[in-house]
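Trainee: structure for this input, please:
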Amino acid sequence: MRWGRLLLALVWAMAIYLASAQPGGQVGLSSPWDKFAHAAAFGVLAWLLRTGGLPLAASLGLTALYALSDEFHQLYVPGRQADLLDWLADVAGAMISLGIDPGSDPAIRNKGPRM
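Mentor: This next block holds a predicted model:
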């Protein structure tokens, strides 16, 4: 384990929490730019977890769960709302930063029709 990276991941997660606790009128990003911000923020979190020594699946799973909790948290912030598309952007950013290409898995790719 690389404890310094995991500590940075914790600090980054707290920064995400503080940013998502801002009331809706103070955010300032409109669609689609907010999706890029979501992808970048959670991509960094996933990368910090992975380079901190967590397995790939754990890095992606923890990031996706934290993103889900972030969306739930926003239900209670004035002017904010939970959004499935935001969560999908979070997970996509994590997958990109971890280099996960769903189409590259041989088990998936070889399921096509045989000729």
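
Trainee: C-alpha from now on. contacts and neighbour counts both.
Mentor: Noted.

Trainee: show me where this protein has its helices.
Mentor: For the chain, applying DSSP state H gives helices covering 3-20, 33-51, 56-74, 84-98, 106-109.

Trainee: tell me what the second one is packed against?
Mentor: So the one you mean is helix 33-51. Helix 33-51 is packed against helix 3-20, helix 56-74, helix 84-98, with contacts defined by 3 or more Cα pairs under 8 Å, 6 or more residues apart in numbering; DSSP states H and E.

Trainee: comparing the ones you listed, which comes out most buried?
Mentor: By mean neighbour count, with neighbours taken as mean count of other Cα atoms under 10 Å, helix 84-98 ranks first of the helices and strands packed on helix 33-51 at a mean of 21.

Trainee: and this one, so I can compare the two:
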Amino acid sequence: MTKKIKIHWGIKCALAFGYAYGIYVASSTDTSSVSLPNHIDKLIHFVEYGILCLFVCWVVSSFQIKSAKMFYLLAFGITSLYGMFDEFHQSFIPHRSADVLDWLADTAGAATACFLWHVFIRKNKASNRLLTDR
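Mentor: Modelled structure (predicted):
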């Protein structure tokens, strides 16, 4: 039998906030000298906010929210709002601008992460509970 390691929710929060701060720092830098292929920035937004949403799901899972709808609404909402804040923040950075399409890519990444969390984590926990309750 393997022993489960419990990670305190404060540590989970610190890791999530650290990652979010990394996004903030990255979006504060001047990227005018960086040349990327067309639309690759949308893929970057999609992936980085998908990862952020997985961190947020991890934090939210500490609070034993029974309603799956509320769980995903919180995780998705927090991540999407942070993406909106990040785009607003970029509007004040020289050589950067706010872009609704970037925010949509952030939001799509968050939605995909919620789906993946549901398929690989939340469903597995539910099926494991069913097996151990017998």
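
Trainee: show me what contacts the residue nearest the centre of the second structure?
Mentor: Geometric centre of the second structure, nearest residue: residue 53, 1.6 Å, by Cα atoms, centre = their mean. For residue 53 of the second structure, the contact set (Cα atoms under 8 Å, 6 or more residues apart in numbering) comprises 75, 76, 79, 109, 110, 113, 114.

Trainee: at 10 Å instead, please
Mentor: Residue 53 of the second structure makes contacts with 16, 20, 47, 59, 72, 74-80, 106-107, 109-114, 117, as judged by Cα atoms under 10 Å, 6 or more residues apart in numbering.

Trainee: what does it align to in the first structure?
Mentor: In the first structure, residue 53 of the second structure lines up with residue 46, judged by TM-score structural alignment.

Trainee: now residue 84 of the second structure
Mentor: Under the alignment (TM-score structural alignment), residue 84 of the second structure pairs with residue 68 in the first structure.

Trainee: for residue 115 of the second structure, same thing?
Mentor: Residue 115 of the second structure maps onto residue 99 in the first structure, by TM-score structural alignment.

Trainee: what do you get for residue 126 of the second structure?
Mentor: Checking TM-score structural alignment: residue 126 of the second structure goes with nothing.

Trainee: how much space separates residue 126 of the second structure from residue 60 of the second structure?
Mentor: Remark: distance between residue 126 of the second structure and residue 60 of the second structure (Cα to Cα, to the nearest Å) = 16 Å.

Trainee: repeat that for residue 21 of the second structure.
Mentor: Going from residue 21 of the second structure to residue 60 of the second structure by Cα to Cα gives 18 Å.

Trainee: do the same with residue 103 of the second structure
Mentor: For residue 103 of the second structure, the distance to residue 60 of the second structure equals 22 Å [Cα to Cα].

Trainee: and residue 44 of the second structure, by the same measure?
Mentor: From residue 44 of the second structure to residue 60 of the second structure the distance is 24 Å (Cα to Cα).

Trainee: neighbour count: these two, which is higher?
Mentor: Set residue 44 of the second structure next to residue 60 and count neighbours by other Cα atoms under 10 Å: residue 60 wins out with 18 against 15.
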